[in-house]
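Trainee: sequence and predicted model, in that order:
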Amino acid sequence: MSSWDRARFIPWSRIPQDGADLDGQKERLFRELQRETQQTELSLQERNPAIPSTTTTTDDATTNAAKSTKVPYSHMELLRQAAFGACIGSITGCVFGFMDGMRTAGQSDVLQKASNMAKFRYLMQGTTRSGSVFGAFFGGFHVVKYGLRTTLDPGEAGEIVISGAVSMGALMSKPAFRPFMPYGSMLIIMDIAHIVMREMDKE
């Protein structure tokens, strides 16, 4: 059961409100509640052996409820995911576009002879184009991830694999966008690294 699912069964009044390590507090309280429930049932059974144990039944019901629960869909959350992906993708794309433009300008004989204003316009065009492509790419990636989370719920690994395949397929579909594929894969790897680091912090 994930920490989000477990949190649905925790009395929030028992969680300290100072904002320190809420994830750790939720896990600790969940384990404490389980121990208290088991101790209460054992105490009742010692007083009256005819009372059946309900620990297994309660755990099974909790597990079944968690399995059947998906992340509820929200328009605001969808927009937030799209905006986050578009923002990160645009910033990264602008950096990549500017670097590529500088490299091309240094290798091109025509651009070396051009005026500074012509070079500036060339750099801005490349930067804007790259930022737009990567903003749409990474924004779409996060939108697909959120859609999968609220429908199929394949887990984080499944979300990344399917969303990555869809997004990379969109770049591959147009020859003009295929040079961006290595940079697109770097953005997906960065997203994977972010998830791994977040999970390590929880442990």
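Mentor: Right, received. Where do you want to start? Since the structure is predicted, the reported quantities are computational estimates derived from the model, not experimental observations.
Trainee: only C-alpha atoms from now on, for both contacts and neighbour counts.
Mentor: Will do.
Trainee: next secondary structure after the host helix or strand of Phe138?
Mentor: Counting by DSSP states H and E, the element that carries Phe138 is helix 116-151. Using DSSP H and E, the next helix or strand after helix 116-151 towards the C-terminus is helix 155-172.
Trainee: by contact count, what packs against that following helix?
Mentor: helix 116-151, helix 181-202 (3 or more Cα pairs under 8 Å, 6 or more residues apart in numbering; DSSP states H and E).
Trainee: wait, which of those helices is closest to Glu41?
Mentor: Of all the helices and strands packed on helix 155-172, it is helix 181-202 that lies closest to Glu41, at 30.9 Å by Cα to Cα.
Trainee: another structure for you, compare them:
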Amino acid sequence: MSSWERARFIPWSQIPQDGADLSDKKERILRNLQREADKQEKELQQMALDATKNGVSSADETAQEINEFKIPFRWGDLAKNAAFGGTIGAITGSVFGFMDGMNGAGRSDVLMKASNMAKGRFILQGMTRSATVFGVFFGSFHVVKYGLRVAAQPGEWGEIGIAGAISLGTLMSRPALRPSMPYASMLVIMDGVHIVMREFND
């Protein structure tokens, strides 16, 4: 290869400008260029390695943050939510059942002529039936809410909306329980009112 052909691979800034013979210095110039190329390649490799480490670190930090905010599932918490909803639902259902029983006893010609013991038995049966329906309904509502909180974390309003739709939909699917829909809806609404009042007090 001639000196001119070799010079084509050498940057213009490295070619001697003092008129010196390029053939005497070209080997040294090429070695310097090779060292600079090797240095740049090592720097690029180090930058790529640092970027990879930073990416892994960022991913680890993100995963750690997600785990910190994730609510762990606990059977004890599930039982507490079920017990709370079941208790509130049963008490509320008992009141509703008593009111419906009193109204039914007052409107029924047969019960108006019946003894007080028969009227009391009729009202007690209505209370028991209503307490069971609303206890199961509201207990299930709070179980679904807890499941959503652990699995999806849609927020308190999201929990109420989704759990309410599922619970009320299940109640609506049974014709015998459809008359309880207004009272059941009121329980779900009161759960939302509780959140509003809590935020207002805070």
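Mentor: Thanks, I have it. Treat the numbers as computed from the prediction; the structure is a model and nothing was measured.
Trainee: TM-score for this pair?
Mentor: The TM-score (TM-score structural alignment, normalised by the length of structure 2) is 0.67; 143 aligned residues with a Cα RMSD of 2.0 Å.
Trainee: out of the helices and strands packed on helix 155-172 of structure 1, which one sits most buried?
Mentor: Per residue and on average, the most neighbours among these fall to helix 116-151, with a mean of 20 (mean count of other Cα atoms under 10 Å).
Trainee: which neighbouring elements make contact with that helix?
Mentor: helix 75-107, helix 155-172, helix 181-202.
Trainee: distance from it to structure 2 after superposition?
Mentor: When structure 2 is overlaid, helix 116-151 of structure 1 sits 0.3 Å from its aligned residues on average, using mean Cα distance after the TM-score superposition for structure 1.
Trainee: save the helices and strands packed on helix 116-151 of structure 1 as a markdown table, and put in distance to Asn64 of structure 1 too.
Mentor: Output for those, formatted as a markdown table (distance: least, Cα to Cα, whole Å):
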| stretch | distance to Asn64 of structure 1 |
| --- | --- |
| helix 75-107 | 26 |
| helix 155-172 | 17 |
| helix 181-202 | 24 |
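Trainee: wait, what's in contact with the equivalent of Met168 of structure 1 over in structure 2?
Mentor: Under the alignment (TM-score structural alignment), Met168 of structure 1 pairs with Leu168 of structure 2. Residues near Leu168 of structure 2 by Cα atoms under 8 Å, 6 or more residues apart in numbering: Met181, Ala184, Ser185.
Trainee: and for Asn81 of structure 2?
Mentor: With Cα under 8 Å, 6+ apart, Asn81 of structure 2 has these contacts: Gly139, His142, Val143, Tyr146.
Trainee: quick one: it from Arg129 of structure 2, how far?
Mentor: Counting by Cα to Cα, to the nearest Å, the gap from Asn81 of structure 2 to Arg129 of structure 2 is 22 Å.
Trainee: got it, and Asp77 of structure 2?
Mentor: From Asp77 of structure 2 to Arg129 of structure 2 the distance is 27 Å (Cα to Cα).
Trainee: please apply the same query to Ile71 of structure 2.
Mentor: 36 Å.
Trainee: kindly report the same for Ala37 of structure 2.
Mentor: For Ala37 of structure 2, the distance to Arg129 of structure 2 - Cα to Cα - is 86 Å.
Trainee: again, but for Thr170 of structure 2
Mentor: Using Cα to Cα, one gets 17 Å for the distance from Thr170 of structure 2 to Arg129 of structure 2.
Trainee: nearest to Arg35 of structure 1, of the helices and strands packed on helix 116-151 of structure 1?
Mentor: Comparing these by Cα to Cα, helix 181-202 comes nearest, at 21.6 Å.
Trainee: output the contacting helices and strands for the closest one.
Mentor: By 3+ Cα pairs under 8 Å, 6+ apart, helix 181-202 of structure 1 packs against helix 116-151, helix 155-172.
Trainee: tabulate those helices (JSON lines), appending distance to Thr56 of structure 1.
Mentor: Compiled in JSON lines, these are given as follows (distance: least, Cα to Cα, whole Å):
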{"stretch": "helix 116-151", "distance to Thr56 of structure 1": "29"}
{"stretch": "helix 155-172", "distance to Thr56 of structure 1": "26"}
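Trainee: between the ones you listed, which one is closest to Glu32 of structure 1.
Mentor: helix 155-172 (27.0 Å).
Trainee: just tell me what Pro154 of structure 1 corresponds to in structure 2.
Mentor: Residue pairing (TM-score structural alignment): Pro154 of structure 1 is matched to Pro154 of structure 2.
Trainee: list the contacts for its match?
Mentor: Counting by Cα under 8 Å, 6+ apart, Pro154 of structure 2 has contacts Leu148.
Trainee: 7 Å instead?
Mentor: When the contact criterion is Cα atoms under 7 Å, 6 or more residues apart in numbering, Pro154 of structure 2 has no partners at all.
Trainee: any idea how far Lys70 of structure 2 is from it?
Mentor: 12 Å.
Trainee: joint contacts of those two?
Mentor: Counting by Cα under 7 Å, 6+ apart, nothing touches both Pro154 of structure 2 and Lys70.
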